[in-house]
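*Asks:* attaching a predicted model along with its sequence, questions to come.
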Amino acid sequence: MNNLNDNDGCCGIRNVAIVGPYASGKTTLLESLLFVTGAISRKGRVQDNNTVGDHSQEARDRQMSVEVSVASTEYGGLRFNFLDCPGSIELVQETWNALVGVDAAVIVCEPDLDRVLTLAPLFKGLDDWKIPHVVLINKVDRVNQTQLLDVLRAMQKVSSRPLVPQQFPVRRGDEVVGYIDLVTEQAYHYHGGAPADPVSLPEELRDAEQAARAELLEALADFDDRLLEELLEDVEPSQDEIWTDLKWELKADLIVPVVLGLVDQDYGVRPLLDVLVREAPSPQATADRRGVGETAPGETAPPSPEQQVVAQVLKTYGLPQVGKVSLVRLWQGELGEGVLLNGLRPGGIYHLMGSHMEPVQRAVAGDIVALSRLDGVKTGETLAVAWGCVDPLPQMETLPPVYGLAIAPENRKDEVKLSAALNKVLAEDPALGWEQQGDTHEVILWGQGEIHLQINLDRLRRKYNLSLTTHTPHIAYKETIRKAQTKVHGRYKHQTGGHGQFGDVYLDLEPLPRGTGFSFGEKIVGGSVPRQYIPGVETGVRESLHRGPLGFPVVDLAVTLTDGSYHGVDSSEQAFKQAARLAMQEGMQGANPVLLEPVLAVTVAVPNDFTAKVLRLLTGRRGQILGYDVRADWQGWDQVSAYVPQAEMQDLIVELRSLTLGVGSFAWKLDHLQEVPEKLADRVLAMEVEV
């Protein structure tokens, strides 16, 4: 085994994220962790809306985590900062952003074969970032031993790291009454409200326990030549040696320990804490792995004390009466009152306990704290005293939007504060986005799904007194012509009693290849239209493109001014602009106008078990399949490429997730315009007339 320099003794802090699928028991686990360690005297329940986590009104209305909740406790001589992360696939950006700053993660899952696949993106993300993680199989009483083994085998298929169970369940009939520690081979019986009692190992389980322990040792021996030699020579390794291997291999993200529990009854929670105390890497080990604090190339000395503070924003909150609060991981140095970060002085330093903020005078390297009033600082941003002298730390990529709603204030007087309020909720939730759509003039709120958007609409209403109406965004249809028109005539003549208005033009109209846009030219000979009036002709032509005969902007068209006439007194640029508009109106009507729709290039990522279903889904939405291939670096996943009309995209993510147990995803970009099928075009135009 490699001899790593372990600095675990230098810092008594462990930062642990609690992650897992929706409804797996994450918030209940946090409540149990706080209760059994004495951080809270009474254990709350999600259904009673009295837990430390899920304290926001948006979370309690839905009885689900909607943002990262932070709470701290002490156990085994260590201070634990637990970050309870949302499980909904629509809120996964919150989880990814928080994971950047932790030392380890606990994946909470149920022993349900049908839901194992939902763990795949989580395993992949943790593995890619080399974040050590432990699996807690919750609600273990729902399956027997055979079913539990089936679940473990299925989980192994979605994890690139070997899963290493450290416990074996003890049952009495269908009831789970305890466990066997596979390292010490000590059996325990659970007791409500107290640590499990050591008991004799049941004889009827000895063979099964021995087989499970042998698998544990073999998994560890894959990374430890000395242990492998001992096993080959039938030498029984010591408990200290096994624990050392578990600690080193978890720290190096080589294995994934697995423990069991019933967290609603606090069963398995203390053993989980024991695993984290013994095996979770320290903040310094995490900082070393990330390269924080290393001397830059070419430098021979470490940074000066005033340059040593380095932190990173994991989450931004907008709290009533407090304002903006930034949750940060302090990677290096000590943070005290009066210290400037990126040129800003925090209003205060706090430890969070759910919604409660406890002021502290200083924070040390490795801690996770909240800083108030860091205006302008974004989630993921690197903070330092020597601003500009520190390389930005890596941060999670922002997920592309997959679902949008058009929004408008219920009260028109609130339009002036819409953009400011939207930018504030975007600061809290980077997975959110908004835009002013140029063609439809709608404000589109973008996110990861309908629930994601509804949560933020609730925030806008509660925090900023901004109630919004929503509807499905309109499609930015365009139109063009199929047939060329020559010598289209437009004459504008208006007499007012003084100087009149006169302009006379002849235009040629020609369709252009798709995606070309618009071009204007002139072929005037002999001064039939004076040069000073030609800009007015072009202006009139361009203005007429804003709304064609079908009611939509006109594209892919070439217009050429070929002839005309003028009056020496009554002609003007304005008159020629009006003449051009009249000519365009006549010419477009006779040029066989056709409706165009935007088509997106869509890339769908799914487990290959669902590829056939996704192909049918896309073709059923008028999609053109371009091909599919293996998804790079994702074992057992495919990537499907297709062109899909934007009109078919609104609820694609809903159906895709329904088909793929919630793990399917896609990215898109606008690619081209294409003609709308005739029957569909008739329906679109009929709706336009009604509007």
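*Replies:* Looks like it came in fine. Note that the structure is predicted; figures quoted are calculated from it, not measured.
*Asks:* drop to CA atoms for contacts and neighbour counts, all remaining ones
*Replies:* Noted.
*Asks:* from Ala583, how far off is His371?
*Replies:* No, residue 371 isn't His; it's Leu. According to CA to CA, to the nearest Å, Leu371 and Ala583 sit 64 Å apart.
*Asks:* and for Glu648?
*Replies:* 36 Å.
*Asks:* between those two, which one's more packed in?
*Replies:* Comparing Glu648 with Ala583 by other CA atoms under 10 Å, the one with more neighbours is Ala583, at 25 against 16.
*Asks:* doesn't Leu507 make contact with that one?
*Replies:* Yes: assessed by CA atoms under 8 Å, Ala583 is found in contact with Leu507 at 7.0 Å.
*Asks:* identify the contacts common to the two.
*Replies:* Jointly contacting Ala583 and Leu507 under the rule CA atoms under 8 Å, 6 or more residues apart in numbering are Val488, His489.
*Asks:* use this one as the comparison:
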Amino acid sequence: MKKDIKISNFRNIGISAHIDAGKTTTTERILFYTGVNHKIGEVHEGRATMDWMDQEQERGITITSAATTVFWSGSKKNKNFHKINIIDTPGHVDFTLEVERSMRVIDGVCMLYCSVGGVQPQSETVWKQSVKYQVSKIIFVNKMDRVGSDFYKIYNDLKKKLNATPVPVYIPYFLNNNFYGVIDLINFKLIVWKETNNGMFFDFFEIPEDHIDVSNKWKNNLIENAILDDDIFIEKYLNNVNILNDDIVMLLRKKTIQNKIQPMLCGTSLKNKGVQCLLDSIVDFLPSPIDISGISGYDISGKNIVIKPLESEKFSALAFKVVNDPFIGQLIFFRVYSGKIFSGNFIFNSTKNKKERLGRILRIHANKKEDIKYVAAGDIAAAVGLKSFYTGDTLSDLDYFVVLEKIFFPDPVISQSLTIKNKSDEEKVFIVLEKLNHEDPSFKFKVDNDSNQIIISGMGELHLEVLIEKIRRENNLDLVVGKPKVSYRETIKKNINNIEGKYIRQSGGRGQYGHVVINLKAGLKGSGFNFINNIKSGVIPKEYIPCIKKSLEDVAKAGILWGYPVVDIIVDLVDGSYHDVDSSENAFKIASSLAFKEAFKHASPILLEPIMIVNIETPAENLGAVISNLSSKRGELLSIEDIVNNYKSIKSNIPLSEMFNYSTILRSLTKGRGIYNMSFNFYSELPQNILKNII
């Protein structure tokens, strides 16, 4: 029965939120209630199914996104079987790429919020990622059993901080100040879970008299949001015609898919209450692959096309994750957008123009794997035996050239040096680093030509710490790690025109001749490197233009004055000359490099430093000491807010160079009670006094 599920009953979803909101705990309950697991794995015991890496179990956090598949026919067993592919994503900002690439391939997401912590900074980051990829959302307010929980404060914060449109479909019910159950507003019943059997069973009751008024209030709010923009149902509502529950669900689902509302519910996954309601809401409100308007891509001519999520179409899929399994080898996780593919078929890597045979196809359940014969539109699986595919590549039929929209990879903001103790391990280290880069494109590495050290770069101290530990454990390598270094950027403040670069060499035979003239302009913040070709009348033959552009890009990446990438500039190629015999690509490369370097020196060059947005939670009594310390770190205070339990939330912009070892400092200032997280915000000009110290 489960094998014949229609694509309309597929749900590809993510579970995402701020760190410690209970994502993995909630997923463990989902696995239990859907029958995948017969025992609940607890995060605090290091036994969570989805946190299968050693470091995840030791640290009690999710580091890598894990995938699994469950089947659900409703808490009352009254629905068709639905296949739910779930991706449990990290909450820590250092692993934001895991969230980013997951958002790219899911259709809906369950956003978890701690009922006490509320809408925290990483919640905002994840929300923005879901908006960018137009992912439909439902909201689960977790940990309702905690002291200080406030469902309605979360409701207001969602509207205020995220510009969301939450619509409660379940509201909390308290008895003697203890979270006791939830009120189902659609069916207008109180649901209470039994304490035995890990909350597997529950009962329905009439809503108590003292909760009728508040339940009616939120039921009306639910209906009004559901019928909004629908004239037929608005007229029924105004004429007091009863609107059927199935119609309410249908209308809410439509609005959710259109991203006009976000159904909101609550529970406490640790105490096994509300998770079945969450599964029902995933099935009822989140979209199937055919509810999505289609994924965009382009064909061999570069023309934009929209992929229809139908099994009858040609096969196309997107590789969104690479994992190197010690027993199987390289696993490529992919989402199928159209068609069907069988194990053993040949497929085409449209991104790299390569043909490969698809070996085994696996259904993944955390670190367990199940062989399947084929995979079809709307599904998520993993492939074994593909050599050329990396994150963001398109898989397609051999006779179907299509390239799907890629995944955005954030640039690293922090670097560290690695020294190999045993020189005989050098080749092995580089192989491992290359594999890590394929797994995690936000991780980069290079060899510093001056120091001969390996420089690794990533999204934060924890990100690099986890990767270094992974290298040591899995490969038994002895490495010395240097202090973190900031990834600065070079740019200019002044425009400069008509700078020449000329390369002429004559050595008896054929000579070398290249001549370019460029204008160098300051670009907009965040615009990167831009090249404009303004050559007229063929003064430089068009076949040399690509090599000139490539040379300029390479010089910009390597840096000019301080060895950091050059950003936010416009190079305008305006003039030059060539020689019929002596001109060559190499000569024009050297000439353009000389022109760029000369222009950069005279365009008021400056160094940019990464500014992080830092969110700190501190006891109110330590507020003064924390703010004073931030001032000493060149911090810009943005806001201070009251949060629960006499704590304060501080938001500020602080240079990354000032944030190393901040966790130790904050613990000292707050007697171990303060916490913080940070993420990259923007690049800003480095003050001259700091620049002198760096140089």
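*Replies:* Great, that's in hand. None of the values given here were measured: they were computed from a predicted structure.
*Asks:* count of residues packed around Glu224 of the second structure?
*Replies:* Residues near Glu224 of the second structure, counting by other CA under 10 Å: 16.
*Asks:* strands along the stretch 1-150 of the first structure, start to end?
*Replies:* Here the stretch 1-150 of the first structure has its strands, by DSSP state E, counting those that start in this stretch, at 13-19, 69-75, 78-84, 104-109, 133-137.
*Asks:* quick one, which of the ones you listed is nearest to Thr95 of the first structure?
*Replies:* For the strands of the stretch 1-150 of the first structure, the distance to Thr95 of the first structure is smallest for strand 13-19, at 7.4 Å, taking CA to CA.
*Asks:* matching residues in the second structure for that closest one?
*Replies:* Residues 10-16 of the second structure are where strand 13-19 of the first structure aligns, taking TM-score structural alignment as the criterion.
*Asks:* with the first structure superposed, average distance for that stretch?
*Replies:* With mean CA distance after the TM-score superposition for the first structure, stretch 10-16 of the second structure departs from the first structure by a mean of 1.2 Å once superposed.
*Asks:* and the contacts of that stretch?
*Replies:* For stretch 10-16 of the second structure, the surrounding residues in contact (CA under 8 Å, 6+ apart) are 23, 27, 82-91, 99, 102-103, 105-112, 126, 282-283, 286-289, 378-380.
*Asks:* kindly report the same for stretch 356-369 of the first structure.
*Replies:* 11, 13-15, 81, 283-284, 327-337, 348-352.
*Asks:* what span of the second structure is it aligned with?
*Replies:* Aligning stretch 356-369 of the first structure against the second structure (TM-score structural alignment) gives residues 368-381.
*Asks:* gap between the two ends of that stretch?
*Replies:* 12 Å.
*Asks:* tell me the contacts of the nearest residue to Gly76 of the first structure once chain neighbours are set aside?
*Replies:* Nearest residue to Gly76 of the first structure, sequence neighbours excluded (CA to CA, 6 or more residues apart in numbering): Val277, at 6.4 Å. By CA under 8 Å, 6+ apart, Val277 of the first structure lies in contact with Tyr75, Gly76, Leu78.
*Asks:* so how far is Tyr75 of the first structure from Val277 of the first structure?
*Replies:* The value you get for Val277 of the first structure to Tyr75 of the first structure, if CA to CA is used, is 8 Å.
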